[in-house]
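Colleague: structure for this input, please:
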Amino acid sequence: MASQRDWDVQLPGILLAYRTTPQSSTGYTPAYLLFGREVCLPQGVAYGLPCDDSAPTEAAYVRTLRQRLQHAHTVVRKRLANVHRHQARLHDAGISAVRYEVDDLVWLLVPAVPVGTTPKLARPWKGPFRVVDKLSEVVYRIADTRPPGKRQVVHANRLKRCHVRPERLVVIPEVLAEPPPLDPPVSTYAATLPTGSISRTSTTAWSRSQTLCLLFLRLHVCNF
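Modeller: Below is the predicted model of the structure:
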């Protein structure tokens, strides 16, 4: 199926292989659990494998078929119960229960995205919401913190604790009394400037650089 254009031609063979292969969870093939007998495959006929399950009478065939199906289904139920317990242990091995209390702030997972948008650029966590009631160990009633405060009941798997950042105090550096020395020194080109223009030029350059620094600090804080 390299071209992926003849999948309809390959599908019957794939389904035959799936239905005649024993499953690890049940121990039986899907065909046996449905028909009460294995499918007679071409290789079985070619090598003379027994595949005839005929009975002397119709009543005997029905009785034998019912017994085989009942026995297989009983065995499968027990095996599936063991498989479910094993999978539950694997699933719960690395999971720790997260509990929320009333008035806790949480984020709500909303994986659905509007039509025409990509999930990669979407924001799946909405909120924040506030927990208003604890219905059980894993079910909560939450309310939107924004008006009109719509309420909904959700499972704990869709919640994530919202940590509110403390307000950060932004300290703006004080203006230096003296501007920093210019590089190269003023003395190298002082002779080319009119009298009294050195202090004005240096002060103007320092004011511009200081303004840019303050703007950079404000933008950095806002984006952070």
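
Colleague: from here on, contacts and neighbour counts on C-alpha atoms
Modeller: Fine.

Colleague: residue 125 touches residue 112, doesn't it?
Modeller: No: at 10.5 Å, residue 125 does not count as touching residue 112 under the criterion of CA atoms under 8 Å.

Colleague: neighbour count winner among those two?
Modeller: Using other CA atoms under 10 Å, the more surrounded residue of residue 125 and residue 112 is residue 125, with 15 against 10.

Colleague: the more buried one - nearest residue in space that isn't next to it in sequence?
Modeller: Once flanking residues are discounted, residue 125 sits nearest to residue 109: 4.6 Å by CA to CA, 6 or more residues apart in numbering.

Colleague: what about residue 73, distance to residue 27?
Modeller: Taking CA to CA, to the nearest Å as the measure, residue 73 falls 11 Å from residue 27.

Colleague: ok, now residue 1?
Modeller: Where residue 27 is concerned, residue 1 sits at a distance of 29 Å (CA to CA).

Colleague: the more surrounded of these two?
Modeller: residue 27 (14 against 8).

Colleague: how about the strands in the protein?
Modeller: All strands of the chain, identified by DSSP state E, fall at 105-109, 125-134, 139-144, 151-155, 159-161.

Colleague: can you add distance to residue 7 and give these back as CSV?
Modeller: Output for the strands of the chain, formatted as CSV (distance: least, CA to CA, whole Å):
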stretch, distance to residue 7
strand 105-109, 37
strand 125-134, 39
strand 139-144, 44
strand 151-155, 40
strand 159-161, 41
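
Colleague: one more to put side by side:
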Amino acid sequence: MLRAHCTERQDDWDKELPFVLFAARDSVQESLGYSLFELVYGQEMRNPLKMAKEQWDNPEKSPQLVSSYVEDLRKNLEDARKIAETYLSKSQEKMQRIYNKRSKARQFSIGEEVMILLPTRKSPFDARFQGPYTIAEKVDDLNYKVNTPNRRDKVQLYHINRIKKYAERTKEPKLPVG
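Modeller: Model (predicted):
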């Protein structure tokens, strides 16, 4: 949401940031089954439309006792946490299956030079292949540890979809023009 909004409104995106954050916190996350606000506070966010609807539906609503409110909140948070864990686990498994389907059957050997898909310094939303780096260890068929001496962690774990074989450029002779 933030990337799309910043791309669309490059000059004054910072003024719209509170509205983007409000929308993100109030939106139900597919992987969790709840909004982020519900997981933190144990209840739906009360936006102006919901408050108007509550007032319309219950004009004489009696105030709730603090102790019963706290107990209800505690129970709602615990229930939401359990359900969110289940949703998140299922969602992670689904995303992993989808991601692994796109994996190409490739193998690298220890010491082989490779390129790694990494975010660029200009924009964390953009990525390009950088390197060459060397394979340090094969963890399993889809994951490799790679020596990355110029990065914060000297050895990092990468999925095979972010690795490609390094091919050194050869200088081609210049052809005569004419």
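
Colleague: which one of the strands of structure 1 lies nearest to residue 94 of structure 1?
Modeller: strand 159-161 (17.0 Å; CA to CA).

Colleague: which residues touch that closest one?
Modeller: Applying CA atoms under 8 Å, 6 or more residues apart in numbering, the external contacts of strand 159-161 of structure 1 come out as 104-109.

Colleague: give the contact list for residue 32 of structure 1.
Modeller: 38-39.

Colleague: nearest to residue 220 of structure 1, of the strands of structure 1?
Modeller: Comparing these against residue 220 of structure 1 with CA to CA, the closest turns out to be strand 125-134 (24.2 Å).

Colleague: now for whatever residue of structure 1 lines up with residue 45 of structure 2, how many residues are close by?
Modeller: Taking TM-score structural alignment for the superposition, residue 45 of structure 2 sits opposite residue 39 in structure 1. Residues lying near residue 39 of structure 1 (other CA under 10 Å) number 16.

Colleague: again with residue 19 of structure 2
Modeller: Residue 19 of structure 2 has 11 nearby residues by other CA under 10 Å.

Colleague: aligned partner of residue 99 of structure 2 in structure 1?
Modeller: Checking with TM-score structural alignment, residue 99 of structure 2 has residue 91 as its match.

Colleague: without its sequence neighbours, what residue ends up closest to the residue mapped onto residue 35 of structure 2 from structure 1?
Modeller: In structure 1, the residue matched to residue 35 of structure 2 (TM-score structural alignment) is residue 29. Using CA to CA, 6+ apart and skipping the chain neighbours, the partner closest in space to residue 29 of structure 1 is residue 22 (4.1 Å).

Colleague: would you check that the one you found makes contact with residue 33?
Modeller: No: in this structure residue 22 of structure 1 lies outside contact range of residue 33 using CA under 8 Å: 10.3 Å.

Colleague: tell me which residues touch residue 145 of structure 2, please.
Modeller: Per CA under 8 Å, 6+ apart, neighbours of residue 145 of structure 2: 135-139, 155-158.

Colleague: can we see that at 10 Å?
Modeller: Contacts of residue 145 of structure 2 were listed using CA atoms under 10 Å, 6 or more residues apart in numbering, and they are 110, 134-139, 155-159.

Colleague: pick the one among those closest to residue 87 of structure 2.
Modeller: residue 159 (23.7 Å).

Colleague: go ahead and confirm the closest one touches residue 96.
Modeller: No: in this structure residue 159 of structure 2 lies outside contact range of residue 96 using CA atoms under 10 Å: 11.0 Å.

Colleague: next, the buried residues of the longest helix seen in structure 2.
Modeller: Using DSSP state H, we find that the single longest helix of structure 2 is helix 66-101. For helix 66-101 of structure 2, burial by neighbour count (16 or more other CA atoms under 10 Å) applies to 76-77, 80-81, 84, 87-88.

Colleague: name the helices or strands packed onto it?
Modeller: helix 36-41 (3 or more CA pairs under 10 Å, 6 or more residues apart in numbering; DSSP states H and E).

Colleague: where's the nearest residue to residue 157 of structure 2 once chain neighbours are set aside relative to residue 94 of structure 2, distance?
Modeller: In space, and not counting its chain neighbours, residue 157 of structure 2 is closest to residue 145: 4.3 Å by CA to CA, 6+ apart. According to CA to CA, residue 145 of structure 2 stands 24 Å off from residue 94 of structure 2.
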